[in-house]
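[1] coordinates only, sequence not included:
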């Protein structure tokens, strides 16, 4: 339970009207982590390069993307940011509509696993996903994630 409090801060949750494309989605999703000193500015550029090479490997399902790069691509401290887009974005033409961007800055391969497990359980339920999509403020989203752990 404690790890979610260490890895998700209320100030790293944002609700935005929308973005012009997937590249902007990555930049806005990573921005709270850059602003908080959890990763370097280049982290979003590295994720964009990865996407151009590998495709949108982080789109998990309809509405949900777990945006992340590797630890050596500018991660300073472990943390999660959540961005809810009111208008969905597509990461490829025939791909899913995505509105929930979970951005992960991980310093190693293990320390964030408990949090990822809780998130997968949260999004396993359509009802829980709908609650996140319908959230009217950042605190609501924070409470949903904390409750999932």
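    Sure, I can see it. No experiment lies behind these values; they were computed from the predicted model shown. Numbering: from 1, shown residues only.

[2] all contacts plus neighbour counts: C-alpha atoms, from now on.
    OK.

[3] where along this structure do the strands fall?
    8-16, 59-61, 63-68, 79-90, 97-105 (DSSP state E).

[4] Redo these as a markdown table? Include mean neighbour count and distance to residue 46.
    Below are the strands of the chain laid out as a markdown table (neighbours: other C-alpha atoms under 10 Å; distance: least, C-alpha to C-alpha, whole Å):
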| stretch | mean neighbour count | distance to residue 46 |
| --- | --- | --- |
| strand 8-16 | 17 | 20 |
| strand 59-61 | 17 | 16 |
| strand 63-68 | 22 | 9 |
| strand 79-90 | 22 | 17 |
| strand 97-105 | 24 | 12 |
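
[5] and the comparison structure, right after this:
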């Protein structure tokens, strides 16, 4: 599996990009993947069509959109791009708009980029690293933050944290977060539980949410009792009976409808505190 720095070269990073609307923002991210040889222009159209069909579920956190589509012949190699906008744009998301960062993913399959998704989830979920990424003046310095390297200005930049607090405007210490509460007692070990994280395609936002959920399970010491599977909406309907719950965005929850298992909505896919609270509600702990 490839790391984030391998899938996201410096040439695929652009800062202070101007876009008229969300389609323009996705187009800017798509052009970078075309220029770096990851995709053809058709994949950019597929990313736009994904939002048109499924809604703005790709806006995974306040100000952050994760543009992607299904693996297709338009993907020449697994790759990513990073576009920081000069002015925010609206995607139509009821809680996470407006968007200032568009990260795009082109995946040839569902496995090659899982390590990169885990790294990205931790980076964006760590307030210090998120601030360093937002303030990086050049693509080279932003790429150094992504790679966990110290900046030229000193050692203050945060490397990816092993655990994360949600990146809020007031900072991680403004109010006690649910994730700081005592870890729940271990569940009964007579069966292995499954939780599904769901998105439109099963290769992007569902993997992102899976990694945030696994951070919380690791913190609780529950990882050996619960398996997490990232999947798409169609597969989720068939697999729902195997799961304790399904975690997803509001838009995808509407698409899923009643699947016979609790469908839990997560607004901020980078927030371990929000996922912690949803997990506590699911298991009544």
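    Yes, it's here. Owing to the predicted nature of the structure, the values given are computational and were not obtained by experimental measurement.

[6] Kindly provide the TM-score of these chains.
    Here the TM-score for the pair of chains, by TM-score structural alignment, normalised by the length of structure 1, is 0.91; 149 aligned residues with a C-alpha RMSD of 1.9 Å.

[7] circling back to that earlier point, need the strands of structure 1 in a markdown table with distance to residue 114 of structure 1, can you?
    Below are the strands of structure 1 laid out as a markdown table (distance: least, C-alpha to C-alpha, whole Å):
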| stretch | distance to residue 114 of structure 1 |
| --- | --- |
| strand 8-16 | 13 |
| strand 59-61 | 17 |
| strand 63-68 | 15 |
| strand 79-90 | 13 |
| strand 97-105 | 13 |
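
[8] Out of these, which is closest to residue 47 of structure 1?
    Ranking those by distance to residue 47 of structure 1, with C-alpha to C-alpha as the measure, places strand 63-68 first at 6.7 Å.

[9] Just give me the mean distance for that closest one relative to structure 2.
    On superposition with structure 2, the mean distance recorded for strand 63-68 of structure 1 (mean C-alpha distance after the TM-score superposition for structure 1) is 1.2 Å.

[10] And for that strand, what's in contact with it?
    Contact with strand 63-68 of structure 1 is made by 26, 29, 47, 58-60, 88, 96-105, as judged by C-alpha atoms under 8 Å, 6 or more residues apart in numbering.

[11] now the helices: where do they sit in structure 1?
    All helices of structure 1, identified by DSSP state H, fall at 2-7, 22-35, 42-54, 113-124, 126-133, 138-148.

[12] Return the most buried member of these.
    Stretch with highest mean neighbour count among the helices of structure 1: helix 22-35 (a mean of 21; mean count of other C-alpha atoms under 10 Å).

[13] Name the residue closest to the centre of structure 2, please.
    Taking C-alpha atoms, centre = their mean, the centroid of structure 2 lies closest to residue 208, which sits 3.7 Å from it.

[14] I'd like to know how many residues surround residue 73 of structure 2.
    12 (other C-alpha atoms under 10 Å).

[15] now swap in residue 62 of structure 1 and tell me
    Neighbours of residue 62 of structure 1 under the rule other C-alpha under 10 Å: 12.

[16] could you list every residue that touches it?
    96-98.
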